[in-house]
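Colleague: Based on what follows, work out the 3D shape:
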Amino acid sequence: MKHTLVVGVDGSPESRAAADWAAREAVLRNLHLHVVHAWLWQPLAVPVVQDRAVEARRAQEILEEAEAGLTRRHPRLALTAEVVPDVPVPALLRAAKGAEMLVLGSRGYGAVAGFLLGSYGQQLIAAAECPVVSVRAEQGGPVSAADGAEVVVGQQGGAEESAEVLRFAFEEAAARGVALRAVRAWSLPPVYAGSPGSLWIADRLGGLQPYEKAALEQALEPWRARYPEVQVVAHVQQGSAGQVLLSAASDAGLLVVGRRVRDAVLGSRIGSAAHAVLHHAVCPVAVVPHR
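Modeller: Next comes the predicted model:
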């Protein structure tokens, strides 16, 4: 499944935008695109007339319409498509296992977490082993923007912790031939939270802002060397991570954030910063899992 990009479709405008974005991304990065529509016959426990054959045919039509449209609009695309007989979350997680990324449609902000598959979208982002890209209907424009819209990536923690997130962001910027803006948000620690050691180091560097800049540069150093063709803008700003990233990505072509993988008793989480940008970003958002 490596060198494969997976996209989930359900016939909605959001899923069509996601499929188009995924197709352009696949062509741009020379990846194979696998289109998945999850459908499982589930008789309702209510007095409603249901016809399994009709619903199965409609599921196949959704897939065929998506496949035909993508083939027509992207003739260079290597494409396969299938209806998976399962509910969406396990179907897409299996399909995306080992893939380069999974692409989903998103309805953006709402009273509930409204992604392509309702709350399924958030479950997929929290559980997928590969990066997941969320695309809204109005975000289905070209991947390689004519105006050279930059890729924005949120960096936090140390160099090792953010390596996977930065790798993905540098790859995307290099593929598009655009600049990369690396953003590190910071806030003043509570009075009793800062350890004497960390505050001493910060003082030696002239305050917390230079300390944060040094941490960002250290994380970027190996990736600058690996991708010398990518112009990098280091952006350090005080504030909450979600607010700083949304501000920095107001004109971006893609926003990349990380999701720490934890073995949680109550299930996986996507984190507050990722949650904020998924709902409010004006561009597609890639959530990259990392340890």
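
Colleague: From now on I want contacts and neighbour counts done on CA atoms only, so please keep to that.
Modeller: Fine.

Colleague: could you pull out the helices for the stretch 1-150 of the chain?
Modeller: Secondary structure of the stretch 1-150 of the chain (DSSP state H, counting those that start in this stretch): helices at 13-28, 52-73, 88-95, 120-127.

Colleague: How far does the third one sit from its chain's centre?
Modeller: The reference is to helix 88-95. 16 Å (Cα atoms, centre = their mean, to the nearest Å).

Colleague: Going by contacts, tell me the helices and strands next to that helix.
Modeller: If you count contacts as 3 or more Cα pairs under 8 Å, 6 or more residues apart in numbering; DSSP states H and E, helix 88-95 packs onto strand 32-38, helix 120-127.

Colleague: what's the offset of the shortest one from the middle of its chain?
Modeller: Taking Cα atoms, centre = their mean, one finds strand 32-38 lying 17 Å from the centre of the chain it belongs to.

Colleague: In a markdown table: the helices of the stretch 1-150 of the chain, plus distance to Val282 and mean neighbour count.
Modeller: Formatted as a markdown table, the helices of the stretch 1-150 of the chain follow (distance: least, Cα to Cα, whole Å; neighbours: other Cα atoms under 10 Å):
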| stretch | distance to Val282 | mean neighbour count |
| --- | --- | --- |
| helix 13-28 | 14 | 24 |
| helix 52-73 | 24 | 15 |
| helix 88-95 | 25 | 19 |
| helix 120-127 | 18 | 21 |
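
Colleague: one more to line up against the first:
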Amino acid sequence: MSHTVVAGFDGSPESQAAAEWAAREAGLLGAELKLVSVWQPVPLAYAPFLGGEAQQHEMVRVPREAAEGLRLRHPGVSVSVEQLSGRPSEVLAAAADDADLLVLGSRGLSGLSGFLVGSVGQAVVAHARHPVVLVRAGEQAADEHAKDPSGVPSAATPYRPVILGLDAVSPDASVIEFAFEAAARRDTALRVLHSWPLPPYFAYGLPEDPELNAQLAEDDAEILAEALRSWRQKFPSVEVREESRPGKPADHVVDASRDASLVIVGRRIRTSPVGARVGPVTHAVLHHAAAPVAVVPHH
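Modeller: Okay, here's the model as predicted:
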């Protein structure tokens, strides 16, 4: 069975970072890489004023030159280019339907860790039926790896752990499998984070109940262990670190992302009259994580 990784490409620094990450992931997957560039036609009456013809020429030239560079830097990966027209969010979401993975770029937040996810990226993540990975501009291969003994980032050292933010109460198999496979490809540990809500007395400033806290923590740890038991057996080579913590789940995932090669969260597919949504936890992780984020849709 052939595998394909698709990267949205428009020549921007964020799309260049996404294409490089996609090429590295295609190499790990043994997949081919397809750069998809989307041309949104302008009305004929405005074309002379907006430079429509020149822009379309650039949309053809730039991805082809990028593909040539990727082939040189990733000689084991087959790289192709596809130029499509239409609304970028709709075209890219459709492109994800025929791929194992769609990779998009996002601008980094100056001075802060995290992403500035544009309207196209948010729309694609909310509507795609297959996993979508968001990569910040400036993301380098060495960022996914542990520092070498001298403290210098290096792509020659082992991968940092993969982080999975899991809803252990109603876990979805596709999200968990994606995370285990990502950790196995990288030969690294999988840190699985699950959060349980703080007891109500925290909100009212009442004294803590240590026994209740301990019981809640024990109960949640058992729920998490049960959710992962069969997956540990299916992927015996993957080191799994289960972490059950009180508080807001997005906060814990964002904190863990600072020492991660990849962060994975789920998105429930909903049919709603107000349109698709990514959910508050996934939304927060997308905007504040310090590592690439994979959003895996599930029912």
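
Colleague: Out of the helices of the stretch 1-150 of the first structure, which gets nearest to Leu104 of the first structure?
Modeller: Across the helices of the stretch 1-150 of the first structure, Leu104 of the first structure has its closest neighbour in helix 13-28 (5.7 Å, Cα to Cα).

Colleague: Can you check what angle separates the closest one from helix 52-73?
Modeller: 40 degrees (axes from the mean of the first three to the mean of the last three Cα atoms, to 10 degrees).

Colleague: Helix 13-28 of the first structure vs strand 32-38, what angle?
Modeller: Using the same axes, to 10 degrees: helix 13-28 of the first structure against strand 32-38 is 160 degrees.

Colleague: After superposing, tell me the mean distance of helix 13-28 of the first structure to the second structure.
Modeller: Taken against the second structure, helix 13-28 of the first structure registers an average deviation of 0.4 Å after superposition, with mean Cα distance after the TM-score superposition for the first structure.

Colleague: which residues make contact with that helix from outside it?
Modeller: Under the criterion Cα atoms under 8 Å, 6 or more residues apart in numbering, residues 5-9, 31-33, 35, 66, 70, 74, 76-77, 103-107, 116, 134-143, 175-176 lie in contact with helix 13-28 of the first structure.

Colleague: What of stretch 221-229 of the second structure?
Modeller: Counting by Cα under 8 Å, 6+ apart, 168-169, 171, 194, 242-244 sit against stretch 221-229 of the second structure.

Colleague: let's go with 10 Å and repeat that
Modeller: For stretch 221-229 of the second structure, the external contacting residues (Cα atoms under 10 Å, 6 or more residues apart in numbering) are 166-173, 176, 192-196, 215-217, 220, 232, 234, 240, 242-245.

Colleague: Can you find the partner of Val265 of the second structure in the first structure?
Modeller: When the first structure is aligned by TM-score structural alignment, the residue opposite Val265 of the second structure is Val257.

Colleague: Distance check, its match against His3 of the first structure.
Modeller: 21 Å (Cα to Cα, to the nearest Å).

Colleague: can you check Ala215 of the first structure too?
Modeller: Note on Ala215 of the first structure: its distance to His3 of the first structure, by Cα to Cα, is 32 Å.

Colleague: what about the alignment partner in the second structure of Ala149 of the first structure, neighbour count?
Modeller: For Ala149 of the first structure, the aligned position in the second structure is occupied by Arg160, per TM-score structural alignment. Neighbour count for Arg160 of the second structure, taken as other Cα atoms under 10 Å: 24.

Colleague: Thought Leu190 was touching Arg160 of the second structure, still the case?
Modeller: Yes. Between Arg160 of the second structure and Leu190 there is a contact under Cα atoms under 10 Å: 9.4 Å.

Colleague: which residues are in contact with both of the two?
Modeller: What both Arg160 of the second structure and Leu190 touch, as defined by Cα under 10 Å, 6+ apart, is the set 183, 260, 262.

Colleague: For my notes, confirm Tyr211 of the first structure occurs in a helix.
Modeller: Yes. Checked against DSSP: H, G, I helix; E, B strand; the rest coil, Tyr211 of the first structure lies within a helix.

Colleague: what's the distance between the counterpart of it in the second structure and Ser244 of the second structure?
Modeller: Per TM-score structural alignment, the equivalent position to Tyr211 of the first structure in the second structure is Asp219. Using Cα to Cα, we find Asp219 of the second structure at a distance of 10 Å from Ser244 of the second structure.

Colleague: More neighbours: those two, which one.
Modeller: Ranked by neighbour count (other Cα under 10 Å), Asp219 of the second structure and Ser244 place Ser244 first, with 23 against 13.

Colleague: count of neighbours near Arg87 of the second structure?
Modeller: Quick note: Arg87 of the second structure (other Cα under 10 Å) scores 13 neighbours.

Colleague: My understanding was that it contacts Gln40; is that so?
Modeller: Yes. At 5.9 Å, Arg87 of the second structure counts as touching Gln40 under the criterion of Cα under 10 Å.
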